[in-house]
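**Student:** Fold the stuff below for me.
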Amino acid sequence: MVKVVFLHPDLGIGGAERLVVDAALALQTKGHQVHIVTSHHDPSHCFPETSSGIIPVTVSGSWLPRSVFGRFLALFAYIRMIWASFYAVFFSQLDADVYFCDQVSMCIPVLGLFGRKPILFYCHFPDLLLSSHRTWLQKAYRAPLDWLEEKTTGLATKTVVNSHFTAGVYQETFKSIRRRPEVLYPSLNFESFDRVSPMTLNQVIEADMDTIDFVFLSINRYERKKNLALAIHSFALLKATLEKPNVHLIMVGGYDERLVENVEYFEELRKISASVNLDDSITFLRSPSDDIKTCLLKNCHTLLYTPANEHFGIVPLEAMYCQLPVIAVNSGGPLETVEDHRTGYLCHPTPEDFSDKMRYLYENRAVAVQMGQRGRERVVQNFSFQSFSNQLDDFVSTLVAN
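**Tutor:** The predicted structure follows:
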């Protein structure tokens, strides 16, 4: 048995958090002992495995600010993770054999210098590429943080990434790190989607489902970089071309009222919907429960996935496993998960291209069904939780052995 201590900055609801939870569950199934240390964990806004006690969680540093008037988020994320790493090493008595950290690499030198145990770092995407560098003030603020990110990332014993796309970006960005990261694809825990949903679509949305025969679904955090407005504009264009527009769009997003961008962008999308007269044809949901999300994936007809250059994207896998064809932007992670014209379509990020494929699937239901079936087969063959568990177990066991 190996004791693995995870360090994650904010254990809320998102793709990175889902990956960390799945990694902990995977190592548990292999007989290892796991524990997550985080600076924030809200039992009302988290994955159920962390609130139910299945995965033990310790919060340290929640008293530290996240920002100053909405500014310096990255700096305070670094500070909070440094504090969490000191806690894990000196005060927690967790006695780790391996440390697993992700998102913020500033904890790595603390763990390496004082913890003296191997460190597995999961790089979802270089943070410096996700930050704004437009003005000279932003460049001055980010310069030391970007330098520290590269130097501290290079100190990890082993680095893994979520896709070959991210691996290429990683090497182009962190030029001083010569060791190529290995790819550990995120996975799905099929059991969570195989269970019977206690809810129906009529219970989830207020629209009259008796008058709707095709439902499009968008799932992503309410962040501008996810380009969710593309789904609304594409849907509006589709409706304008149909004689009987008996279609509906459900917009689902991770939402944290502490994050200004979530609040602002949600309202922006609502205004866009109203401006194209789609208030009655679009349902907006914020941070739905797992039961609601599963219900949507099992009862809608097609997933719209709008972010460009997405690092990986777990939602297309969830949709394909639930036999939904996926219409996604032709860049980033979906190039490795969605088979064009077989499990969905890879499109240019334009309403014209998206709406064209949306209309085709709407008018050719048999094709949509076949794509959904092939999508499920692809996920089972290539992205199973068992495959993910075996690969992660091998990484951890090798780190300890060496």
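
**Student:** rest of the way, CA atoms for contacts and neighbours
**Tutor:** Fine.

**Student:** what ranges do the helices span in the stretch 201-350 of the chain?
**Tutor:** Secondary structure of the stretch 201-350 of the chain by DSSP state H, counting those that start in this stretch: the helices cover 201-204, 229-241, 260-275, 290-299, 315-321, 334-337.

**Student:** Same list, the ones you listed, but as CSV with mean neighbour count please.
**Tutor:** Formatted as CSV, the helices of the stretch 201-350 of the chain follow (neighbours: other Cα atoms under 10 Å):
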stretch, mean neighbour count
helix 201-204, 14
helix 229-241, 20
helix 260-275, 16
helix 290-299, 20
helix 315-321, 25
helix 334-337, 22
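
**Student:** which stretch among those helices comes nearest Arg376?
**Tutor:** Smallest distance to Arg376 across those (Cα to Cα): 4.1 Å, for helix 315-321.

**Student:** for that closest one, packing partners?
**Tutor:** With contacts taken as 3 or more Cα pairs under 8 Å, 6 or more residues apart in numbering; DSSP states H and E, helix 315-321 sits against strand 302-305, strand 326-329, helix 334-337, helix 365-382.

**Student:** change it to 10 Å
**Tutor:** Judged by 3 or more Cα pairs under 10 Å, 6 or more residues apart in numbering; DSSP states H and E, helix 315-321 is in contact with helix 190-194, strand 214-219, helix 290-299, strand 302-305, strand 326-329, helix 334-337, helix 365-382.

**Student:** Mind listing what's buried along the fifth one?
**Tutor:** Pointing back at strand 326-329 there. With burial defined by 16 or more other Cα atoms under 10 Å, the residues of strand 326-329 counted as buried are Val326, Ile327, Ala328, Val329.

**Student:** to compare against the first, here's another:
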Amino acid sequence: MCTMRIAIYHNLPSGGAKRALQELVKGLGPRHHVDVFTLSSADHGFADLRPYVNGHQVMDFQPLPLFRSPWGRLNQLMRMADLLRLQQLTRRLAQTLEQGDYDVAFVQPCQFEVSPSLLSRLQTVPTVYFCQEPLRRVYEPMPARPYNQPRNSWRRRLDRLDPLPGLYHLLLKQADRHNVRQADRVLVNSHFVRRAVDRIYGVEAHVSYLGVDVRQFRPLGLAREKMVLSVGSLTPLKGFDFLIRSLARLPAADRPRLAIASNFQNPPERDYLHQLAAELDVELALLGNVSDQRLVELYNQAQVTVYAPVREPFGLVALESMACGTPVIAVREGGTQETVLHDQTGLLVRRDEREFAEALARLLSNPAQAREYGQAGREHVVRHWSWSRAVSTLEGHLEMAIQSRLQPLGAPQPLHESR
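**Tutor:** Modelled structure (predicted):
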């Protein structure tokens, strides 16, 4: 395999996407020349890339401050201004990359644009875009929350008449579709997302599965507590309210504590979950700023990992839990169907509170079955979900993006499978 000069662009917050990028960079760094270009708005301390790359350039960008009520409706104008600022910034960055003799640009999502406008700016450098998920808030309905509802009738009328949210979403959607279609190669983390990309963008995407660090996420031999664990940002899409309602269906004497580990604490969602748990008599612990070491301990202390995100693109949480030898009960939708093996490493159930509660009661009352699932999960992850395999697959896609620019139009191109 030839050494590549790879430029990586990202504007990622803390979370699974940044953790995955760090693991990919760890694998690419020793074999290729890797430079990272990023923005000051990204989270650089979480899953730090700097120890593993040749260069790390941070460009200054922070979103414009938002208005408080009663001027909050003007915030859409501020967000539109941010989109224009990002387009100007990526135009300058594209010039830098095209003068840098890079073989390929590996482009990650942007927390503001989602699909970065850099994809539309680069002309001579082949681009590979890793689409973690489409821009969900403009392509699908979001779960309803009481704190998002207008408090009175005149606000509801104003919401219907206000053109700014629709205009902002229209501009965002148009830019997103255009940017994705400019990439030489689009990668996704699951077949579920591949189908969504085809439906929304009309683009053929290629599955490039992620992995798990099985040396870090491993069984520790800790005593199991009367606790079930879930992991993810405090947003409605993570389905934590569903978990609380499901737990409430268990008899009070058998009901375990629900611990939620999160690096992103959304105050309205946090308060909503606390209130819901109090109303339903479910013991809830919201754990913020959880270190990697502490997260591994939590997986090991939990009886079961419970996972109910809404149409989750991939489901890295399930794999991390399985790597620690902890069984998973997950909703049967999205990418979790590709990570959890039903009745082997855990249980997959419909998004039904009663059915989920029954599955949880089944495992809590049968520790031997839970241990069997946990052992099988560890073996499955070690065998099939290593980061070395994920990095090798990615290298193949980067090489094919380079070759696609070198081959004459219409020439047959090799196929590369991710598994």
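
**Student:** TM value for the aligned chains?
**Tutor:** Overlay of the two chains. TM-score (TM-score structural alignment, normalised by the length of structure 1): 0.83; 371 aligned residues with a Cα RMSD of 2.9 Å.

**Student:** re the thing from before, possible to save the helices of the stretch 201-350 of structure 1 as CSV with distance to Gly253 of structure 1?
**Tutor:** What follows is the helices of the stretch 201-350 of structure 1, written out as CSV (distance: least, Cα to Cα, whole Å):
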stretch, distance to Gly253 of structure 1
helix 201-204, 14
helix 229-241, 12
helix 260-275, 9
helix 290-299, 10
helix 315-321, 11
helix 334-337, 19
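
**Student:** Which one, of those helices, ends up nearest to Asn309 of structure 1?
**Tutor:** That would be, of those and by Cα to Cα, helix 334-337, which comes in at 8.6 Å.

**Student:** contacting residues around the closest one?
**Tutor:** 163-165, 185, 305, 307-317, 320, 326-329, 340, 343, 345-346, 375, 378-379, 382-383 (Cα atoms under 10 Å, 6 or more residues apart in numbering).

**Student:** Of these, keep whichever come out buried.
**Tutor:** Buried subset of the contacts of helix 334-337 of structure 1 (neighbour count, 16+ other Cα under 10 Å): 163-165, 185, 305, 307-317, 320, 326-329, 340, 343, 345-346, 375, 378-379, 383.

**Student:** sorry, back to before: looking at the helices of the stretch 201-350 of structure 1, which is nearest to Thr50 of structure 1?
**Tutor:** helix 290-299 (13.3 Å).

**Student:** Which strands or helices does the closest one pack on?
**Tutor:** Applying 3+ Cα pairs under 10 Å, 6+ apart, we find helix 290-299 of structure 1 packed against helix 190-194, helix 201-204, strand 214-219, strand 247-253, helix 315-321.

**Student:** and Asp393 of structure 1, which of those is closest to it?
**Tutor:** Using Cα to Cα, these put helix 190-194 closest to Asp393 of structure 1, at 18.8 Å.

**Student:** List the buried residues of the closest one.
**Tutor:** So helix 190-194 of structure 1, judged by 16+ other Cα under 10 Å, has buried residues Phe190, Phe193.

**Student:** what's the aligned residue in structure 2 for Arg365 of structure 1 in contact with, if anything?
**Tutor:** Aligned counterpart of Arg365 of structure 1 in structure 2: Pro367 (TM-score structural alignment). Listed by Cα under 10 Å, 6+ apart, the contact set of Pro367 of structure 2 reads Gln303, Tyr373.

**Student:** ok, Pro367 of structure 2 to Val381 of structure 2 distance?
**Tutor:** Distance, Pro367 of structure 2 to Val381 of structure 2, by Cα to Cα, to the nearest Å: 21 Å.

**Student:** do Val104 of structure 2 as well
**Tutor:** Taken as Cα to Cα, the span from Val104 of structure 2 to Val381 of structure 2 is 30 Å.

**Student:** again, but for Trp154 of structure 2
**Tutor:** Look at Trp154 of structure 2 and Val381 of structure 2: by Cα to Cα, they are 54 Å apart.

**Student:** which secondary structure element contains the residue in structure 1 that Arg194 of structure 2 lines up against?
**Tutor:** With TM-score structural alignment as the criterion, Arg194 of structure 2 lines up with Ala167 in structure 1. According to DSSP states H and E, Ala167 of structure 1 maps onto helix 164-173.

**Student:** which secondary structure elements does that helix contact?
**Tutor:** Contacts defined by 3+ Cα pairs under 10 Å, 6+ apart place helix 164-173 of structure 1 against strand 119-123, strand 158-161, strand 182-183, helix 334-337.

**Student:** Now it: buried residues?
**Tutor:** Neighbour-count burial for helix 164-173 of structure 1 [16+ other Cα under 10 Å]: His164, Phe165, Thr166, Ala167, Tyr170.

**Student:** how close does that helix sit to structure 2?
**Tutor:** Taken against structure 2, helix 164-173 of structure 1 registers an average deviation of 0.9 Å after superposition, with mean Cα distance after the TM-score superposition for structure 1.

**Student:** Give the aligned equivalent of Leu394 of structure 2 in structure 1.
**Tutor:** Using TM-score structural alignment, Leu394 of structure 2 lines up with Leu392 in structure 1.

**Student:** how far away is its match from Thr337 of structure 1?
**Tutor:** To Thr337 of structure 1, Leu392 of structure 1 is 20 Å away according to Cα to Cα.

**Student:** Would you mark the buried spots in stretch 227-243 of structure 2?
**Tutor:** Of the residues in stretch 227-243 of structure 2, 227-243 count as buried by neighbour count, 16+ other Cα under 10 Å.

**Student:** picking up where we left off before, for the helix holding Ala167 of structure 1, which outside residues touch it?
**Tutor:** For helix 164-173 of structure 1, contacts defined as Cα under 10 Å, 6+ apart pick out 123-126, 128-129, 150, 160-161, 163, 177-185, 309-312, 331-336.

**Student:** That'll do, ta.
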